[in-house]
Each structure stands twice: as structure tokens, then as C-alpha cells.
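Novice: Have a look at this fold, sequence not included:
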């Protein structure tokens, strides 16, 4: 296992100050919005955490400045803090394993956080893994849903999920108890798992596909609600902790990002989904069914105010970091295509504010 370095965080006196949008050149200061802090602060996704940490270390080493403070709070937790307000008491960067939601964007605006820059840094796959000593799994998406959904169709309605083993879900699966350690609802990994695995699996069932056509909100409520009877265990935002749990509990499975699989292949293995294993190639070309994009969101007004923020953002999209063969690829990040990577480098230079998300 490759341990991730945790950054030392010095206590600093933080003062809440006003923020105004930068006008003209990207380096124009936005007032004293981050003047109470002498380092970049990034918070959010546990999946993006090791990548952001590595960038922070590299920037500090090459510039001689303070390493960015990076916190793993989950995507939802990161956006909540990022959008909480302006000034030194709030992060400069939100790390995210899904796009920002309209509700989060609106909360930012309500608290004076405007001119947000969205930068895609690469791709990741969500894996379902177990200990190397455990049985091999090849799930179909509907089997994942039927094993983990809180309720399943029964007649004209729904009933509580009573499956105890994966073999009860489908005779072709191993006779292993359904016990899955995964991220909590605040996690972008959980959001993506719900959308990419649970929703797609639910649509394979005729009753839920029909519900989707009639009432999408009701469908999402059924598709996203995971069992609360102990078959699924919210294991916190630390994906490394889930990996460690699997090594101690070989009859369990875990849900986490591909980068954590790649860094722990000596102890855990991933299930196939629809016959496809999560690999660099299958995630980058989109054939692995549970793949997603990773992002950082930047407060444009803090660029030129928070020391090192421009350098941090530029380093994140550099060829050396997120380009093909870059040092973040060595940590499990799946790089963008050359064209998309070039576009993100332009976004980091121009710092054009994103449009409001549709939903």
C-alpha cells in the first residue's frame, strides 16, 4: 500500500473579509478576501484528496512556499464549506468527484461566492472490491441494485429487501453474505455510485423503468435509497480505511475510487461489472460502466490574493501532473484526452467563470 502524505497544518488567525469579483486581468486582487491566510486551502472529495495532496507537495517543493492545506471532507462537505462564504475562513478550492449541483451553486451565490472556475482534472472509476482471498465477482448492474436497494418491486408495490446473500440475488453469484462498506451520502463517490450503478441497475427492472417514465423523482428516490439494515455500512470519507477493513473482513466488499484499488492491489481485487474489469483503459474509454469525471472548483476572486493559489491551479493542469504519463497518473488518476487536457489548461489560465449548472 502506498501511504498518502498528510500535510501539517499550522494554526493561523483567520478573519472573515469581503470578496469581490475580479475584473480585468486574472491577477487583479479581489480585495482582502484571503489576506488572513498565507497558504492555499482545498477541501472536498476523498478521491481527489491524494491527487491534491501530491500537487500541493510538488508546488511547495518547487516554489519554496507553504504547502496547500488539503482536507478530505467528501464532495458534499467540501462544497458546503466552499460555498459557505468569502474570506479566509472558507476554502479557495473545492475538490469534487462530481459536478457542482445547482443547489450548491445557488448557495454559493447567496453567500457572495461568485465567479467560480470549474476545471476537470481527469477520470476515475468506482470499484466494488473485496479481499484478494475472497471469491471473484462479476456483477450485472441489476444485481448490484437488487442486492443493495432498500426496497424492491413486489406486485403492484414495493417490499423491504430481504436478500441475505449474493447467491440469493442471482444463482450465478457467490454464496457470500451481502455486506458492503461504502461512502456516506455526503461523498461524491456515493453520489456517483447511486447514479451510475444503482440508477442504471434499477432501469433494468421493468417496474422501475416504468416508474422512471411516469415520475422521475419517485424513481430516483427508490433507486438512490440504499439498505439501512446493516447490509450496507457507511464507512466514512476515508477510502483507505475501507480498503483496510476489507483485508480484515474477507467476507465483505467495499465501494471506493479506482485510485485506491490501484494503490492496494496487493491486498484487494475488484469485481467485474457487466463482464468488464476496471482498468486504466476501460475507464478512459468509457467501457467500464461506473466511470466518472473529477474536478476542482476555484474562487477566481482569490487568485492573486491567496499566496500560491495561481501556482496550485496551474500545477494541477500541467502536463507533468495531469498529462498522459504525469505523476498523478502514477497515483491512479485516469488522464483526459490530449484535446480535453489542453482545454483545461486554457481554463486554468483564463479563469473564465462557469455558467450556472442546469440541475
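Specialist: Noted; the coordinates are in hand. Predicted model, so just to flag it, every value in this text is computed and none were measured.

Novice: going forward, measure contacts between C-alpha atoms and count neighbours the same way
Specialist: Noted.

Novice: Which residue, other than its chain neighbours, is closest to residue 179?
Specialist: Using C-alpha to C-alpha, 6 or more residues apart in numbering and skipping residues adjacent in sequence, the residue nearest residue 179 is residue 231, 4.6 Å away.

Novice: measure that neighbour to residue 146 for me?
Specialist: Plainly put, residue 231 is 12 Å away from residue 146 if you go by C-alpha to C-alpha, to the nearest Å.

Novice: neighbour-wise, which of those two wins?
Specialist: For residue 231 versus residue 146, neighbours defined as other C-alpha atoms under 10 Å are more numerous around residue 146 (24 against 20).

Novice: thinking that one is in contact with residue 153, fair?
Specialist: No: look at residue 146 against residue 153 with C-alpha atoms under 8 Å: they stay out of range, at 9.6 Å.

Novice: mind listing the strands for the stretch 151-300 of the chain?
Specialist: For the stretch 151-300 of the chain, strands defined by DSSP state E, counting those that start in this stretch occupy the ranges 151-154, 157-160, 180-182, 232-234, 253-257, 268-270, 272-273, 291-299.

Novice: Alongside the first one, take a look at this:
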């Protein structure tokens, strides 16, 4: 009797170990911008292979990286989607928690659209004007100091702009779109203004933020609207004065409801983004936890499918969702990295 109980216990333990050490369903987290593309590939995998459809969660790029880098066990995500490249500090967090074998996959381009309700007359805004609209601190009239942002209307910034209230629905701090917007707009504009850079030179320890100024105002003008970009679209249709910040793919999906502003007189389109003429363009990625490859057999099939011409090629499925394709040589190199499980290094991120 004791033998039987012991045998049953051993079998139960073995079954539990098997359950914990392997699974069929892939776990994916990360960028809301990459989410529609990742979900489409997930559905294709579920429909065309023996594997179940992967679980894809829209947590924001930063939130996804925290989950992805939290450890290497099978309770952690296999993949993290990202609308900007992994940061040095995220790579180091991964290493600290035992995630030491990562492959980086670049899938295509995306532009950050500045959009409004399609029923309202659109206008052109420069990157500098856009930065001044959302920054927490802006130059004083004499340009010699920084003051709390006083701008309430676009015409307060420049008389040629509409006399229209500044209301901006945008992504939260956990979002890769927010990171990219801060870098491509605020930092790019303010790093050329002495009023910011001189503060850093005067006291590097106390004023590190002025080296690459990207602090967004918190006085109610910029309204964090979560990781679901479709909610921003809905808010724009209800507030004709507002503009919203989200990935180009959401502009493409909702072109019957919203329209993109021209930035520096350039309209966001597939051609202007892929040619880098559009001023706010960036690349999109996903990151693979290679330590999970053996225990999650679907992982290799999913990543190879994602990087296939069927998905990210010139006439790929994902172009219908707004993906802007990479040049063929870049695409082929990116595919080879994934197929060979090339290990990402910290030096490559610098």
C-alpha cells in the first residue's frame, strides 16, 4: 500500500514537473503599436500549425521589457514586442535576472502620427512647435531662462497656428511610442537650444535632465491615455480641438475617422516614412528569449513565420495592417539573425 502511494506521488510529481517544464502556448507582451502585427502572426500560427494561438498582451514597450527581463523561467514571457530598441538598462536588467540569450528582430518601420478628427480643418506644425506645445518647461520670451509652459492655444506658440486649445491625448510613460516621441521630437529640438544645454553645462550633476530634455507637461494639456491606441482615436472623434499621438498603423486603420497633421510640411504616408522624409519615423522590433526555445517548441515556428516574406515582405499580410517594409537587404539580414538565434550583445545596442 505504501508502495502504491509512493508510486502515485512520484507519477504526480513527474506530471507536475512536465507541466512546469514545457508548454505549447507562446506568451508575448509589449508594444501596443506592434500588437496588431504580432496578433495577426499569432492567429496565422494557430490556424496553420498544430500549435495553439499565442497569447499576446498589449502592456507597452517598457512594461513588456520589465516582464520579459524578470527571469528566465517558463512563467515569464517568451517574446517582448517593442516600438523602439531595447535600452541598455533593460538589457542589463535581463542579465541580472538570468536572461542572457536574447535575439533581436527588426520587423519594419512605423511613423508616429499626430492626428485629429477628420471633420476638422487640419494644419501643419513643425517639430519645434510640437515640442513647445508639450514640454514642461519652455524658453522665456528673451530666451535666457526656462519657465513653466504657459501655452494654452497653438496660436500662443506662433500666430500662424490656429487659435485652438492645445489638448494632446498621448501614450503613458510605459509606452515605446512615448519614448520615441520624446527622443525624436523633444530631445531633437531642445538639444539645439542653448537655454537647455547651458543649464546642463553649468551643473551636470543637478541638471542631468537638460542634457537630453524630454520632460512632458503635467498640467492637464497632455493627457495620458493608456496603451490602447484605439481609445485615443475614439477621444479624437469626441473632441474636435484635440490631437492624438499614436503609431501610423492606427492612422491607416482609422482613416475614415482621423487624419494626420503634416509635420514640417510632410504628410505621414508609407513612402515618406520608409524614405525617412517624414520627421517622426522609427523602427519596430520584437525580442526572443532563446532559453525557452526547447521547452516552448512553437517559439521557433512563430518567430520564423513572423520574419517570413509572407508576413513582412513587400506584399506581406502585415502591410495590410500598416506595416512599412524594410529594404530587402535589411529584411534578409534581420531574418537571418532570427533563424540563427543570433545572440544580442550590449555593444550592439550602443
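Specialist: Arrived safely. Since the structure is predicted, the reported quantities are computational estimates derived from the model, not experimental observations.

Novice: before we move on, back to that, got TSV for the strands of the stretch 151-300 of the first structure, with distance to residue 44 of the first structure and mean neighbour count too?
Specialist: Converted to TSV, these look like this (distance: least, C-alpha to C-alpha, whole Å; neighbours: other C-alpha atoms under 10 Å):
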stretch	distance to residue 44 of the first structure	mean neighbour count
strand 151-154	31	17
strand 157-160	33	12
strand 180-182	17	24
strand 232-234	17	18
strand 253-257	14	25
strand 268-270	25	24
strand 272-273	27	20
strand 291-299	9	23
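
Novice: Could you check those strands and tell me which one is nearest residue 205 of the first structure?
Specialist: Among these, the nearest to residue 205 of the first structure by C-alpha to C-alpha is strand 151-154 (8.5 Å).

Novice: contacts for the closest one?
Specialist: Defining contact as C-alpha atoms under 8 Å, 6 or more residues apart in numbering, one finds that strand 151-154 of the first structure is touched by 146, 158-161, 207-208, 222, 225, 227.

Novice: Tell me where the stretch 101-250 of the second structure has helices.
Specialist: Here the stretch 101-250 of the second structure has its helices, by DSSP state H, counting those that start in this stretch, at 127-134, 154-157, 176-181, 188-190, 194-202, 229-238, 248-253.

Novice: With distance to residue 131 of the first structure as extra columns, can I get the strands of the stretch 151-300 of the first structure in a markdown table?
Specialist: Formatted as a markdown table, the strands of the stretch 151-300 of the first structure follow (distance: least, C-alpha to C-alpha, whole Å):
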| stretch | distance to residue 131 of the first structure |
| --- | --- |
| strand 151-154 | 28 |
| strand 157-160 | 29 |
| strand 180-182 | 12 |
| strand 232-234 | 17 |
| strand 253-257 | 8 |
| strand 268-270 | 4 |
| strand 272-273 | 14 |
| strand 291-299 | 22 |
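
Novice: Longest helix of the first structure, counting residues only.
Specialist: In the first structure, assigned by DSSP state H, the helix with the most residues is helix 49-63.

Novice: Which part of the second structure matches the helix or strand that comes right after that helix?
Specialist: Downstream of helix 49-63 of the first structure, the first helix or strand assigned by DSSP states H and E is strand 69-72. Mapping strand 69-72 of the first structure onto the second structure (TM-score structural alignment) gives residues 55-58.

Novice: How about residues contacting the matching stretch?
Specialist: Residues from elsewhere that reach stretch 55-58 of the second structure, judged by C-alpha under 8 Å, 6+ apart: 25-32, 35, 38-39, 42, 227-228.

Novice: Please tabulate those residues in CSV, including the columns neighbour count and distance to residue 236 of the second structure.
Specialist: CSV is the format used below for the contacts of stretch 55-58 of the second structure (neighbours: other C-alpha atoms under 10 Å; distance: C-alpha to C-alpha, whole Å):
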residue, neighbour count, distance to residue 236 of the second structure
25, 17, 37
26, 22, 35
27, 21, 32
28, 28, 29
29, 29, 27
30, 33, 24
31, 32, 21
32, 29, 18
35, 22, 21
38, 26, 26
39, 18, 25
42, 23, 30
227, 25, 16
228, 17, 13
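
Novice: circling back: aligned partner of the residue nearest to residue 179 of the first structure in the second structure?
Specialist: With TM-score structural alignment defining the correspondence, residue 231 of the first structure maps onto residue 221 in the second structure.

Novice: and if you look at residue 217 of the first structure?
Specialist: Counting by TM-score structural alignment, residue 217 of the first structure lines up with residue 208 in the second structure.
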